[in-house]
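Q: Fold the following, please.
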Amino acid sequence: MRVHFIAIGGSIMHNLAIALSNKGYIVSGSDDYIYEPAHSNLFEHGLLPRENGWYPDKIDSELDAVILGMHAKADNPELIKAKELGITVYSYPEFIYEQSVNKLRVVIGGSYGKTTITSMIMHVLKELGREFDYVVGAKLNDFENMVRISKDAPIIIIEGDDNFASVEDKRPKFLLYKANIALISGIAWDHVDIYPTFESYLRQFKLFIESIAPKGTLIYNKEDKQVQELVSENNSRINKHGYRTPEFTINKGQTSVHTPEGEIPLQVFGRHNLSNLAAAYTVCEWLGISRKEFFRIIQSFKGASRRLEFVTSNSESVVYKDFAHTPSKVKASIQAVKEQYPDKTLVAIMELPSNVSLNEGFLSEYKDTMNKADIPLIFINQETFKQKNLVPLSDSLLRTAFNNENIVCFSTIHSLKRYLQGIDSKGKNLLFMSSGNFGGISLVNFAEEFIS
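A: This is a model prediction of the structure:
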């Protein structure tokens, strides 16, 4: 089968291209620019385009399918050519569904925790030697790629994104998978650039529940009010199974969960991760995995990339980085580190995403989210505003939105670095929170300078 990727450099797109190549498909692709790690990954597998750009001559009638990435625009010349030739054009979630139509599809949705829950399930299945395919939004330890599509695996575990499927399809991706087992971890307004109101965002999860295959199963967080309301309003003839955060203890920096088998020590921490663990356990239970097997294996789970990921430490301090950028994620991550190290001063640095920092109407959602940080810092990359000819938000506006007069704001990484150099790191922990990259700095070097 011959498949061409328009915008092959995307995070999931290039991993799907590699997965299909490994499956024996003939794969080609284009993009206007390909960043790392996609560039190196595609080169290693012989899939890197010879040059950047869009080339309609790559599209011919011998192609069986074209897969369209979200990065591509409606006027993309390769897309136009594919339509002219009548070639089937898929968004990547549509194509994943076509590849898994005869598999048991487990789709993990929600505003937060998706990657960690998906990772936990994958970790348990792998350790048990179960055959399965997967689509996950982060590079995981012990998994070569972020996508696996095989012929014979009976199950596929999918991280269900609520972003649009493609420029041609304005439905959230998780609707297209038609889950047999669906999970909702919680709902907190996200993607404000495409869902301008909370009501429009909430509706996508209502549709997600309605998209579950007949006689399928919905697993949901019983502690989330919005999820509870959606579940109670839904009359679909599906199984509904709620879960709650289990009881746990923290002793000398070690988190353990209470189970009928006794205290189970974990390598992850934070209430949100204990909720994620309960979600993963419930899914695994539906997949026929016993409680004893699950808790034996989950002890070795070290977490997903950039999800409270350890960076460096010394005898006095520890540094973590986290993908947290939405209000609920920022609050949960700060709380987790404070609970884990109650006697340490917490320096929390959040990089405010460009779509949020340019949206004053959404900023109030961050109210009180950084209040448990002892030293709360906000970084907004001034280049974002320069590129769009906009005036940066004032520090006073940010402090008002966050309801925290102690917040210190930075618009350049150099000013942030100078500030941290003036702090005595002894007895202080550092938490980086961002869906970006803090202006491209090396967080490892940055962190090591801080603790030294």
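
Q: CA only for contacts and neighbour counts going forward, please
A: Noted.

Q: For the host helix or strand of Ser415, name the packing helices and strands.
A: If you go by DSSP states H and E, Ser415 is part of helix 413-421. With contacts defined as 3 or more C-alpha pairs under 8 Å, 6 or more residues apart in numbering; DSSP states H and E, the packing partners of helix 413-421 are helix 443-451.

Q: For the helix it packs on, name the packing helices and strands.
A: Checked by 3+ C-alpha pairs under 8 Å, 6+ apart, helix 443-451 has strand 309-313, helix 413-421 packed alongside it.

Q: which element follows the helix holding Ser415 toward the C-terminus?
A: Next along the chain after helix 413-421, taking DSSP H and E as the criterion, comes strand 428-433.

Q: now for that next one, which elements pack on it?
A: The elements that strand 428-433 packs onto, with contact taken as 3+ C-alpha pairs under 8 Å, 6+ apart, are strand 318-322, strand 345-351.

Q: quick one, it and strand 309-313 angle?
A: Using axes from the mean of the first three to the mean of the last three C-alpha atoms, to 10 degrees, the inter-axis angle of strand 428-433 relative to strand 309-313 is 150 degrees.

Q: who touches strand 428-433?
A: The set of residues external to strand 428-433 that reach it, using C-alpha atoms under 8 Å, 6 or more residues apart in numbering, is 316-325, 330, 334, 344-351, 447.

Q: Report the distance from that strand to the chain centre.
A: The chain centre lies 20 Å from the centre of strand 428-433; the measure is C-alpha atoms, centre = their mean, to the nearest Å.

Q: Now do the buried residues in it.
A: Going by neighbour count (16 or more other C-alpha atoms under 10 Å), the buried part of strand 428-433 is Lys428, Asn429, Leu430, Leu431, Phe432, Met433.

Q: One more: stretch 399-409?
A: For stretch 399-409, a neighbour-count test (16+ other C-alpha under 10 Å) marks Arg399, Thr400, Ala401, Phe402, Asn403, Asn404, Ile407, Val408, Cys409 as buried.

Q: So which of these sit within strands?
A: Secondary structure defined by DSSP state E assigns Val408, Cys409 of the buried residues of stretch 399-409 to strands.

Q: Following up with a second sequence; could you model it the same way so I can compare the two?
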Amino acid sequence: MKIHFIAIGGSAMHNLALALKEKGDQITGSDDTIFEPSKSRLDKAGLLPEKMGWFPEKITDDLDAVILGMHAKEDNPELLRAQEKNLTIYSYPEFLYEQSKDKTRVVIAGSHGKTTITSMILHVLHYHGKEVDFMVGAQLDGFDNMVHLTKENDFMLLEGDEYLSSAIDRRPKFHLYQPNIALISGIAWDHVNVFPSFENYVDQFKIFTEEMVNGSILVYNEEDALVKEIAEAATKPTRKHAYKTPEYSINDGITYLETPEGEMPIEIFGQHNLNNLAGAKWVCQHMGIDEVDFYEAIASFKGASKRLEKIVDRRGTIVYKDYAHSPSKVKATTTAVRKQFPDKHRIIACLELHTYSSLTKDFLKQYKGSLDDADEAIVFYSPEALDIKQLESLSEEEIQEAFEHPNLKVYVNAHLFQEYLKEDSFVNSVVVLMSSGNYGGLDFDKLKDWI
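A: Here you go, the predicted model:
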């Protein structure tokens, strides 16, 4: 196929472009700006556009398909040309469905945990040599791409994001996949710019179960009351399997999972990650991996990129980088670190308010108590991010009032925040850096020299 990508530089889009080229398709693309690592990866594959910008002349009659990224707007000149020519236009999730409509589709959904659960499943399948097609939201050890497509594989494993599909398709991505096997990990209000009320957000998960294939399988977290309610009311799946956090213990900074064969040390930690593991086990069993083989493989799982990823461990000080940004995930991560390292002198939790939701005044109150398990809390946000998202300004007092942490510092200047990291000795401490951004340009590799 000859396929053109509008907004090829996105994290998901460029991985799909690389996967299709590897599969043998002819790929072109455009974008107005492309950041690393997308830029280098596209360049290496010969897919980096020669010039940045939109060029309608790239939209030719011989294209078999045009894939439209979420970054592109409705008035994008290349999109308008494709519409004029009546070409086949797909959103990212639409195209993935087209590639997998004759396969068994396994979709992992939820407000949090879906990347980790998808990564766990892939790790286990890869460990046992079981080949599947997939799309996951983070880079994984042992995998070159976040997307893999073939003609021959029986399964397609998809991370089911609830954000919108494209500028001309306002359906949540996970509504388009029509799963044969699905998992819902948890529900906590997110994307308030798209789903203006909690009720509206919850409805998207109800619709997700209605879009499942008749006679499908639903795996769900019974410890989340909303998920349990939705799962029990769902009519499309005929088999339903609830999961909950398994028994575990922590000894000298190592988490031990209780298994039928006894205690087993694992690389990951935190109740939320153990809960994710239980869900991943059920899905793997439905994909042909028995329980014993699952435990053998999961023992070596170190986590998905940026999900409680250890980046510094020296002289008694440990630093983690975590993608946490929603209130529930921030609380889960902070609590996990506290429980894992009860003997450390200090737990320092740093949170960047970066998403539209986290920077919205009405939503900010959802963060109350989320950093309570930290001895010291740091909140960073960029006033420029508020301007870009056209949101009202925030004051330090409003943030202090929202979090209600007795030892909270607020930074709005990236340089001053970095100076804080350089100047504090952090002796016998754990620092966790939570963000979906990069703290205004923080080079995480340099932390090894500062701490």
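
Q: Quick one: average offset of the helix holding Ser415 of the first structure versus the second structure, please.
A: On the superposed models, the aligned residues of the second structure are on average 2.6 Å from helix 413-421 of the first structure, with distances taken as mean C-alpha distance after the TM-score superposition for the first structure.

Q: tell me the angle of that helix relative to helix 443-451?
A: Here the directions of helix 413-421 of the first structure and helix 443-451 differ by 40 degrees (the same axes, to 10 degrees).

Q: residues in contact with helix 413-421 of the first structure?
A: Contact partners of helix 413-421 of the first structure, identified using C-alpha under 8 Å, 6+ apart, comprise Phe379, Asn381, Phe410, Phe438, Gly439, Phe446, Glu449, Phe450.

Q: Would you agree the first one is in contact with Leu352?
A: Looking back up the chat, that one is Phe379 of the first structure. Yes: with contacts counted by C-alpha atoms under 8 Å, Phe379 of the first structure reaches Leu352, the gap being 6.3 Å.

Q: can you pull the buried residues of the longest helix seen in the first structure?
A: When secondary structure is assigned using DSSP state H, the longest helix within the first structure turns out to be helix 271-286. When neighbours are counted by 16+ other C-alpha under 10 Å, the buried residues of helix 271-286 of the first structure are found to be 271-284.

Q: same deal with stretch 258-270 of the second structure?
A: The neighbour-count check on stretch 258-270 of the second structure (16+ other C-alpha under 10 Å) flags Met264, Pro265, Ile266, Ile268, Phe269, Gly270 as buried.

Q: What residue in the first structure is paired with Asp335 of the second structure?
A: In this structure residue 335 of the second structure is Thr, not Asp. With TM-score structural alignment as the criterion, Thr335 of the second structure lines up with Gln335 in the first structure.

Q: Now its match: closest residue in space that isn't a chain neighbour?
A: Lys372 (6.6 Å; C-alpha to C-alpha, 6 or more residues apart in numbering).

Q: what's the answer for Asn153 of the second structure, then?
A: Val132 (5.4 Å).

Q: Quick one: map the one you found onto the first structure.
A: Aligned against the first structure by TM-score structural alignment, Val132 of the second structure finds its counterpart in Phe132.

Q: so who does His71 of the first structure touch?
A: Contacts were defined as C-alpha under 8 Å, 6+ apart; by that measure His71 of the first structure touches Ala7, Gly10, Ser166, Val167.

Q: quick one: what helix or strand has it in it?
A: Here His71 of the first structure is assigned to no helix or strand, by DSSP H and E.

Q: that older thread, from the contacts of helix 413-421 of the first structure, pick the one nearest Lys151 of the first structure.
A: Nearest to Lys151 of the first structure, judged by C-alpha to C-alpha, of the contacts of helix 413-421 of the first structure is Phe438 at 40.4 Å.

Q: Was I right to think the closest one contacts Glu351?
A: Yes: in terms of C-alpha under 8 Å, Phe438 of the first structure counts as a neighbour of Glu351; the distance is 6.6 Å.

Q: What is the end-to-end distance of stretch 320-332 of the second structure?
A: Separation of the first and last residues of stretch 320-332 of the second structure by C-alpha to C-alpha, to the nearest Å is 14 Å.

Q: on average, how far is the strand or helix carrying Ala336 of the first structure from the matching bit in the second structure?
A: Under the criterion of DSSP H and E, Ala336 of the first structure resides in helix 327-340. In the superposition against the second structure, helix 327-340 of the first structure averages 0.6 Å from its aligned positions (mean C-alpha distance after the TM-score superposition for the first structure).

Q: Can you list the buried residues in that helix?
A: Going by neighbour count (16+ other C-alpha under 10 Å), the buried part of helix 327-340 of the first structure is 327-340.

Q: do stretch 29-43 of the second structure as well
A: For stretch 29-43 of the second structure, the neighbour count (16+ other C-alpha under 10 Å) marks Gly29, Ser30, Asp31, Ile34, Ser38, Lys39, Arg41, Leu42 as buried.

Q: Just name the closest of those to Asn221 of the second structure, please.
A: Comparing the buried residues of stretch 29-43 of the second structure against Asn221 of the second structure with C-alpha to C-alpha places Ser38 closest, at 34.1 Å.

Q: what residues are up against the closest one?
A: For Ser38 of the second structure, the residues meeting the contact criterion (C-alpha under 8 Å, 6+ apart) are Gly9, Gly10, Ser11, His14.

Q: And for Gln267 of the first structure?
A: Under the criterion of C-alpha under 8 Å, 6+ apart, the contact partners of Gln267 of the first structure comprise Gln254, Thr255, Gln299, Ser300, Phe301, Lys302, Gly303.

Q: Specify which member of the buried residues of stretch 399-409 of the first structure is nearest to Arg148 of the first structure.
A: Using C-alpha to C-alpha, Phe402 is the member of these that lies nearest Arg148 of the first structure, at 40.8 Å.

Q: didn't that closest one look like it was pressed against Asp368?
A: Yes: using C-alpha under 8 Å, Phe402 of the first structure makes contact with Asp368 at a distance of 5.5 Å.
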